[in-house]
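Undergrad: Show me the folded form of this:
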Amino acid sequence: MDDSMKKILKWVGGGFFALVVLGVVVNAMKAEKAAQQAAPESDQAAKTPAQVAALPSVTAHDMAVAYDENTVAADQQFKDKAFKVTGTVAEINTDILGRPYLTLRGGVNEFMEPQFAFDKDAGPQLAKLKRGAQVEMTCTGRGDMAKIPMSDSCSLI
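TA: Just a heads-up that it's a prediction; the model follows:
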């Protein structure tokens, strides 16, 4: 492969990377706006112990498999719906807007672990967690991004 071809491939790769980053930023901004608009609804979604107990339960693994097998069916089951989810913490992180999120083990591969976003005020509670901890939380499904299940408005139970 000659140098000019290598340069072209570098530019194409760089452009692709830039588009991916731009997509993540735009999606994060949309999610933040949607979370702000849905905040009153999600605050009422799971307040009392009876309401929490009545929510459907799923494991992070089952959710990941559902999205891997059929996104349309998984969206009908999870998107814009409140549910309880259990799993093992893989990562504790913040998104580009500074909102904390967890990834739980059980994705179809280690790079596609389901992500669960929290409000910024959940930071102190999430700071106490460690990788490998077992968690149970309530969330609202947001669909998927490249087959990675995404949820927001999460609260630890």
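Undergrad: C-alpha only now, for contacts and for neighbours.
TA: Noted.
Undergrad: Now do the helix ranked longest in the chain: distance to the chain's middle.
TA: Using DSSP state H to define each element, the chain has its longest helix at helix 3-45. Computed by Cα atoms, centre = their mean, to the nearest Å, the separation of helix 3-45 from the middle of its chain amounts to 13 Å.
Undergrad: Same question for stretch 80-97.
TA: For stretch 80-97, the distance to the chain centre is 5 Å (Cα atoms, centre = their mean).
Undergrad: If you count contacts, what does the helix or strand following the longest helix of the chain end up packed against?
TA: Downstream of helix 3-45, the next assigned helix or strand under DSSP states H and E is helix 49-54. With contacts defined as 3 or more Cα pairs under 8 Å, 6 or more residues apart in numbering; DSSP states H and E, helix 49-54 has no helix or strand neighbours.
Undergrad: list the buried ones in helix 49-54?
TA: Val52 (16 or more other Cα atoms under 10 Å).
Undergrad: Please generate a structure for the following sequence too, so the two can be compared:
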Amino acid sequence: MLWRSLFLVVGLIASGATFADGGMSAKQAAIFEYYFQNDFDSFLKGARSVSGGILDIERVTAKKISDDYRQNEVLGDQQYYRKRLLVAGNVKAIKSGMGNSPFLVLDGPEFSAVQAEFDGGSAPRVAKLRKGAKVMIVCQGGGIVLGAPMLAGCRFGDELESDIKEKMLGAIRHPENDEFDGLGLRMGALLSVSEARLGEKTRCGIDQKACDKELSALNKSKSFDQEVKAKAEAMKASR
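TA: Sure, this is the predicted structure:
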């Protein structure tokens, strides 16, 4: 699903479809929504995703951060300090820090467990958590304090959905700023083949749930990948 979602996003760019000039149809917007949501779900699960690539983010578990720092604090800083991280972890404790800023104690031994600090605006959501809960958060590595790895400026992963979508749509509105390394032809092919396969009777652009089902079935077709590849090659040859 990763490459398909990525292909679609830049496929719209390559085909010149933009909101600014009205080039994206309701059907195209519905197709985009399907691939975007699948990609974002992969991002939240810590799998490879376009969303993670757009954020230039490293995926890691809280346990690994704790283990790496316990092995070598200098190497731990080189791996994580001031880097943007997508961290999966289990909540061991929920605490209130300086200025009533909430923070979570995640995986790791008692004195070297990862501590993830949020701003005050996250307090209502943090207050609903319970020990043992699994979380997926985006933070900046904050180094180590008294043996405990620190994460700063944390947000829950699903709160980044609108930010990521805005960046994707911004790329669609400004196709001249292609940040996807020339993969536009294959991505344009995905959009073209998806639209053609769906046909005129598709519910895409009318009913998103029905559209999602159609695209899910389409992506299971054994010949779909081959058709997208052939279309991309034809588009390249025609340039």
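Undergrad: Just tell me the aligned range of the longest helix of structure 1 in structure 2.
TA: Helix 3-45 of structure 1 corresponds to no residues in structure 2, going by TM-score structural alignment.
Undergrad: mind listing the helices for structure 2?
TA: 2-14, 26-44, 50-55, 62-71, 73-80, 123-127, 161-173, 184-198, 208-219, 224-237.
Undergrad: how far is the first one from where the chain is centred?
TA: Looking back up the chat, that one is helix 2-14 of structure 2. That offset, for helix 2-14 of structure 2, works out to 14 Å (Cα atoms, centre = their mean).
Undergrad: List the buried residues of that helix.
TA: Leu2, Arg4, Ser5, Leu6, Phe7, Leu8, Val9, Val10, Gly11, Leu12, Ile13, Ala14.
Undergrad: Surely the fifth one and Gly184 touch.
TA: Okay, so that is Phe7 of structure 2. Yes - counting by Cα atoms under 8 Å, Phe7 of structure 2 touches Gly184, with 7.0 Å between them.
Undergrad: Need the contact partners of stretch 73-80 of structure 2.
TA: Ile65, Asp68, Tyr69, Gly141, Gly142, Gly143, Ile144 (Cα atoms under 8 Å, 6 or more residues apart in numbering).
Undergrad: For Leu146 of structure 2, give its distance to Asp119 of structure 2.
TA: 22 Å (Cα to Cα, to the nearest Å).
Undergrad: So if I had to pick from the two, which one is more boxed in?
TA: Using other Cα atoms under 10 Å, the more surrounded residue of Leu146 of structure 2 and Asp119 is Asp119, with 15 against 8.
Undergrad: need the contact list for Ala88 of structure 2.
TA: So Ala88 of structure 2 contacts Gly46, Val60, Thr61, Ala62, Lys134, Val135, Met136, Ile137 (Cα under 8 Å, 6+ apart).
Undergrad: Report the central residue of structure 2.
TA: Closest residue to the average C-alpha location of structure 2: Ser51 at 2.9 Å, with Cα atoms, centre = their mean.
Undergrad: need the contact list for that one.
TA: The contact partners of Ser51 of structure 2, by Cα under 8 Å, 6+ apart, come to Asp39, Phe40, Phe43, Ile164.
Undergrad: Burial check on Leu19 of structure 1, number of neighbours?
TA: Leu19 of structure 1 - counted by other Cα under 10 Å - has 12 other residues nearby.
Undergrad: Stretch 96-105 of structure 2 aligns to what range in structure 1?
TA: Per the alignment by TM-score structural alignment, stretch 96-105 of structure 2 matches residues 94-103 in structure 1.
Undergrad: circling back: max pairwise distance over the contacts of Ala88 of structure 2: which two?
TA: Val60 and Lys134 (13.8 Å; Cα to Cα).
Undergrad: Isn't Cys139 of structure 1 up against Pro149?
TA: No - the pair Cys139 of structure 1 and Pro149 does not pass the contact test of Cα under 8 Å, sitting 11.8 Å apart.
Undergrad: still on that earlier bit, between the two ends of the match of stretch 96-105 of structure 2, what distance do you get?
TA: Taking Cα to Cα, the span from the opening residue of stretch 94-103 of structure 1 to its closing residue is 11 Å.
Undergrad: Now tell me what touches that stretch from outside.
TA: 25, 28-29, 89-93, 113-120, 122-123, 126.
Undergrad: Can you tell me which of those residues are buried?
TA: The buried subset of these - by 16+ other Cα under 10 Å - is 28, 89-93, 113-119, 122-123, 126.
Undergrad: Can you check what angle separates the longest strand along structure 2 from helix 26-44?
TA: Across structure 2, the longest stretch assigned as strand under DSSP state E is strand 134-145. Angle of strand 134-145 of structure 2 versus helix 26-44, following axes from the mean of the first three to the mean of the last three Cα atoms, to 10 degrees, is 50 degrees.
Undergrad: to the chain's geometric centre, what's the distance from strand 134-145 of structure 2?
TA: What separates the centre of strand 134-145 of structure 2 from the centre of its chain is 17 Å, taken as Cα atoms, centre = their mean.
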